[in-house]
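Student: here is the input, now give the coordinates:
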Amino acid sequence: MSNKQQENPLSNIMWNVLIPVVALSFLSKGDNDPLTQASGEKLWHIGPMWGMILAVSLPLVYGIHHLIKTKKPNFFSILGVISILLTGGIAIMAFRDNGSVDEQAPFWFALKEAAIPLVFGVTILLSHWTKTPLVRVFLYNPDFFNIPAIEKRVQENSMTEKYKKLIFSGTLLLSGSFFLSMIMNYFLAIYLLVGNTDSQAQFNEAVGKLTGWGFAVIGVPMLVILMITMWRFVSGLRNLTGMDNEEILLPR
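Tutor: Coordinates of the predicted model:
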């Protein structure tokens, strides 16, 4: 029996999307001293600084906990933790003493939002020429595909070169989805953050919108692209091997 620790996708969404959105949108009002309550403030108004710290620290703790639990830290999970730290670091550095936010902060955020998928895409593309192409982790995974049977049939049919081209095309499509995410991340950040630097609470609320809308506007198209890429990959394997879907894919 496999003892792999699988990440619960609902927990991932809750800790990395819902909780930060709530903290940034509803807790960031008031001044930065949560021990004092000015007129009109609610008990949960802890201020922009502490709202941002809370929005960043909880996903950070969750990410570190998951790394420790799985005992398999990798480049991408570590990059995710770094991204969370950069979010909080850039915001807090951009906060000014007068309660406003540096006008350049939206551009710093946009560059950060674009840099993460860029690194993913470049790493996936370059990994094709290594011993462990990352397309075999994200797409052509031995947990889903009956790779030994597929490769045996490929050799029997003398389709090795076309098989390699199919894997490379999967790499291109997968890395391309991250490059598309890079572009969408940048312009979504610019659209939501520019003009929202008059106050720290306003900026935090915009970052919260960026977190929520980024998941929907960028995550859903990437999922669709991944599904199309998977369909194309399985179809290509059928043509190369003559196997049907039940033979290509492992039973779940």
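Student: for the rest of this, base every contact and every neighbour count on C-alpha atoms.
Tutor: Fine.
Student: okay, buried residues for stretch 233-247 please.
Tutor: 233-234, 236-238, 240-241, 243 (16 or more other CA atoms under 10 Å).
Student: identify the farthest-apart pair in those.
Tutor: Spatially, the most separated pair among the buried residues of stretch 233-247 is 233 and 243, at 13.0 Å (CA to CA).
Student: can you show me the helices along the stretch 51-200 of the chain?
Tutor: For the stretch 51-200 of the chain, the helices defined by DSSP state H, counting those that start in this stretch occupy 75-94, 105-126, 135-138, 147-156, 160-193, 200-213.
Student: tell me which of the ones you listed sits nearest to residue 227.
Tutor: With distances scored as CA to CA, the stretch of the helices of the stretch 51-200 of the chain nearest to residue 227 is helix 160-193 (10.5 Å).
Student: what packs against the closest one?
Tutor: The helices and strands touching helix 160-193, judged by 3 or more CA pairs under 8 Å, 6 or more residues apart in numbering; DSSP states H and E, are helix 105-126, helix 135-138, helix 200-213, helix 219-241.
Student: ok, now with 7 Å
Tutor: helix 105-126, helix 200-213, helix 219-241 (3 or more CA pairs under 7 Å, 6 or more residues apart in numbering; DSSP states H and E).
Student: show me the contact partners of the longest one.
Tutor: By CA atoms under 7 Å, 6 or more residues apart in numbering, the list of residues contacting helix 219-241 from outside reads 139, 150, 153-154, 157, 159, 166, 170, 173, 177, 244.
Student: here is a second sequence; please produce its structure as well for comparison:
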Amino acid sequence: MSDANSAPAQHKPRPLIDLLVSIVIPSIILMKLSGEAQLGAANALILALALPVGWGVFELVQYRKFNFIAALGVVSVLLTGGIGLLQLDNKWLAIKEAAVPGVLGLAVLISTRTRYPLIRTMLYNEKVINVALVQERLQERGLVEIFNLRLLRATYFLAGTFFFSSAMNYILAKWIVTSPAGTEAFNEQLGQMTLVSYPMIAIPSMVMMMGILFYLWRTIHGLTGLAMEEIMAQQKG
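Tutor: Purely as a prediction, here's the structure:
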């Protein structure tokens, strides 16, 4: 009984809460509460950035599972806070915005030289694909090497989505955030950039991810003959 009670909770995606806590509410705080008559530029920035950081830490404690991408997101938020509170040149914001997805893209490429390619963590994993059945069928047909080559191609596509985000983040930051860091105008523009980045960057990146997942499914289906319901992981409960 005690072992069951102490087991970490199963993570359940909550995209609406993630969107509200990480993007919508912080953006509103930055745009509406940064004036001296409200919280002030520094306090509004601290409060806005505390929400996604707090949510990330809560999820880490709740599910007891380290997530490299989530951790990088928390570091990104802390760097944004440092740029604003230390009143650094806002060119560093553009560099930071480009660096985070750029690092992920490089990590994806570098991981192809290791035993643990990141595409297996992000897309080709037991939560998305019935990996055991797929590998069994590939081995039966002697097509493991061909599949690995196509998985490598999908890895390059995945890295490309991060490099796309990197370039778009830099352009968006340079275009929108033009006021000096530490000012009310800087906070307002930071909030605008956060809101605009979702439809302009996050959604296209999500569509590209779905395209890569479709490519994987089509590849697996073509090599193994498995149907969609056999390829996709079965959700328990």
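Student: I'd like to know how many residues surround the aligned partner of residue 190 of the first structure in the second structure.
Tutor: Matched by TM-score structural alignment, residue 190 of the first structure corresponds to residue 174 in the second structure. Counted with other CA atoms under 10 Å, residues neighbouring residue 174 of the second structure total 18.
Student: ditto for the one 5 residues further on
Tutor: The burial metric for residue 179 of the second structure, expressed as a neighbour count using other CA under 10 Å, is 16.
Student: so who does it touch?
Tutor: The contact partners of residue 179 of the second structure, by CA under 7 Å, 6+ apart, come to 185-186.
Student: quick check: whichever residue in the first structure pairs up with residue 122 of the second structure vs residue 204 of the first structure, distance?
Tutor: Aligned by TM-score structural alignment, residue 122 of the second structure pairs with residue 138 of the first structure. Separation of residue 138 of the first structure from residue 204 of the first structure (CA to CA, to the nearest Å) stands at 33 Å.
Student: which residue lines up with residue 159 of the second structure in the first structure?
Tutor: By TM-score structural alignment, residue 159 of the second structure lines up with residue 175.
Student: what of residue 187 of the second structure?
Tutor: That one, residue 187 of the second structure, aligns with residue 204 by TM-score structural alignment.
Student: whereabouts in the second structure does stretch 80-92 of the first structure align?
Tutor: Using TM-score structural alignment, stretch 80-92 of the first structure pairs with 73-85 in the second structure.
Student: with the first structure overlaid, report how far the matching stretch is off on average.
Tutor: Once the two models are superposed, stretch 73-85 of the second structure sits on average 0.8 Å from its counterpart in the first structure (mean CA distance after the TM-score superposition for the first structure).
Student: need the residues that contact that stretch.
Tutor: Contacts for stretch 73-85 of the second structure (CA under 7 Å, 6+ apart): 42, 45-46, 49, 53, 56, 93, 100, 181-182.
Student: give me the distance between the residue most central in space within the first structure and residue 7 of the first structure.
Tutor: When CA atoms, centre = their mean is applied to the first structure, the residue found nearest the centroid is residue 80 (7.1 Å). Distance of residue 80 of the first structure to residue 7 of the first structure, given as CA to CA: 14 Å.
Student: I figured the match of residue 187 of the second structure hits residue 24, correct?
Tutor: Yes. Residue 204 of the first structure is within contact range of residue 24, at 5.1 Å (criterion: CA atoms under 7 Å).
Student: report the set of residues contacting both of the two.
Tutor: Counting by CA under 7 Å, 6+ apart, the contacts common to residue 204 of the first structure and residue 24 are residue 52.
Student: what's near enough to touch the residue nearest to residue 86 of the second structure when sequence neighbours are not counted?
Tutor: Excluding its sequence neighbours, the residue lying closest to residue 86 of the second structure (CA to CA, 6 or more residues apart in numbering) is residue 182, at 7.3 Å. By CA under 7 Å, 6+ apart, residue 182 of the second structure lies in contact with 41-42, 84-85, 87.
Student: redo that, cut-off 10 Å
Tutor: 40-42, 45, 81-90 (CA atoms under 10 Å, 6 or more residues apart in numbering).
Student: burial of the counterpart of residue 115 of the first structure in the second structure, as a residue count?
Tutor: Under the alignment (TM-score structural alignment), residue 115 of the first structure maps onto residue 99 of the second structure. Under the neighbour criterion other CA under 10 Å, residue 99 of the second structure is assigned a count of 19.
Student: also residue 60 of the second structure?
Tutor: Neighbours of residue 60 of the second structure under the rule other CA under 10 Å: 15.
Student: now the one 10 residues further on
Tutor: Using other CA under 10 Å, residue 70 of the second structure has 15 other residues around it.
Student: pretty sure it contacts residue 56?
Tutor: Yes. Using CA atoms under 10 Å, residue 70 of the second structure is in contact with residue 56, at 6.9 Å.
Student: sorry, back to before: out of the helices of the stretch 51-200 of the first structure, nearest to residue 250 of the first structure?
Tutor: Closest approach to residue 250 of the first structure among these (CA to CA): helix 147-156, 9.2 Å.
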